[in-house]
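Chemist: All I have is the shape, not the residue letters:
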């Protein structure tokens, strides 16, 4: 199974919220950073701006009840697709 990673925070997903074609966002929100797919990660600039604000706020989980025990931000950030750094 191919993994998909949030363009803002690097959280891994089994299914792309950008659809099978990679161009049709479902406008759901990332469970970790809260970025709305198709809006907050629409391009490199919007992803970087959202990431900067999220990190400045302390990188809180959008859905705190889904935060894995032992979660490490430093391990997740390198998963951000290279085109969105």
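Modeler: That came in fine, so what should we check first? What you see is a predicted model, and the numbers here were worked out from it, not measured in a lab.
Chemist: use CA for all of it now, contacts and neighbours both
Modeler: Noted.
Chemist: Tell me how many other residues surround residue 59.
Modeler: By other Cα atoms under 10 Å, the residues close to residue 59 number 15.
Chemist: ugh, wrong one, I meant residue 45
Modeler: Residues near residue 45, counting by other Cα under 10 Å, number 13.
Chemist: now the strands for the protein?
Modeler: For the chain, applying DSSP state E gives strands covering 4-5, 12-13.
Chemist: Rebuild these as JSON lines, extending it with mean neighbour count and distance to residue 29.
Modeler: Converted to JSON lines, the strands of the chain look like this (neighbours: other Cα atoms under 10 Å; distance: least, Cα to Cα, whole Å):
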{"stretch": "strand 4-5", "mean neighbour count": "19", "distance to residue 29": "13"}
{"stretch": "strand 12-13", "mean neighbour count": "16", "distance to residue 29": "12"}
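Chemist: Alongside the first one, take a look at this:
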């Protein structure tokens, strides 16, 4: 089960890294986007860290993080 789901339902948390909000971005009335579609667009646009609090951890590496969830750039 994806980390943004609990008991099969979205948690509405906002990812500090990319800004995806399960239950909002993937359930938008006009243009719903899966986490995979959102992530691809985020990476294509430079994968800027979304949150100012917390800020991006020192030494954080996008490729390493994506590999942990089975995604290759």
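Modeler: Looks like it arrived, so ask away. Predicted model, so just to flag it, every value in this text is computed and none were measured.
Chemist: Distance to residue 62 of structure 1 for the strands of structure 1 - can I get that in CSV?
Modeler: Formatted as CSV, these follow (distance: least, Cα to Cα, whole Å):
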stretch, distance to residue 62 of structure 1
strand 4-5, 16
strand 12-13, 15
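Chemist: Which stretch among the ones you listed approaches residue 44 of structure 1 most closely?
Modeler: Checking those against residue 44 of structure 1 by Cα to Cα gives strand 4-5 as the closest, at 14.2 Å.
Chemist: of the strands of structure 1, which approaches residue 69 of structure 1 most closely?
Modeler: Residue 69 of structure 1 lies closest to strand 12-13 among those, at 15.5 Å (Cα to Cα).
Chemist: In structure 2, what range does the closest one match?
Modeler: Aligned using TM-score structural alignment, strand 12-13 of structure 1 spans no residues in structure 2.
Chemist: List the buried residues for the longest helix belonging to structure 1?
Modeler: Longest helix of structure 1, by residue count under DSSP state H: helix 44-56. Within helix 44-56 of structure 1, the residues that count as buried by 16 or more other Cα atoms under 10 Å are 46, 47, 48, 50, 51, 54.
Chemist: What of stretch 36-44 of structure 1?
Modeler: In terms of neighbour count (16+ other Cα under 10 Å), stretch 36-44 of structure 1 has its buried residues at 36, 37, 38, 40, 41.
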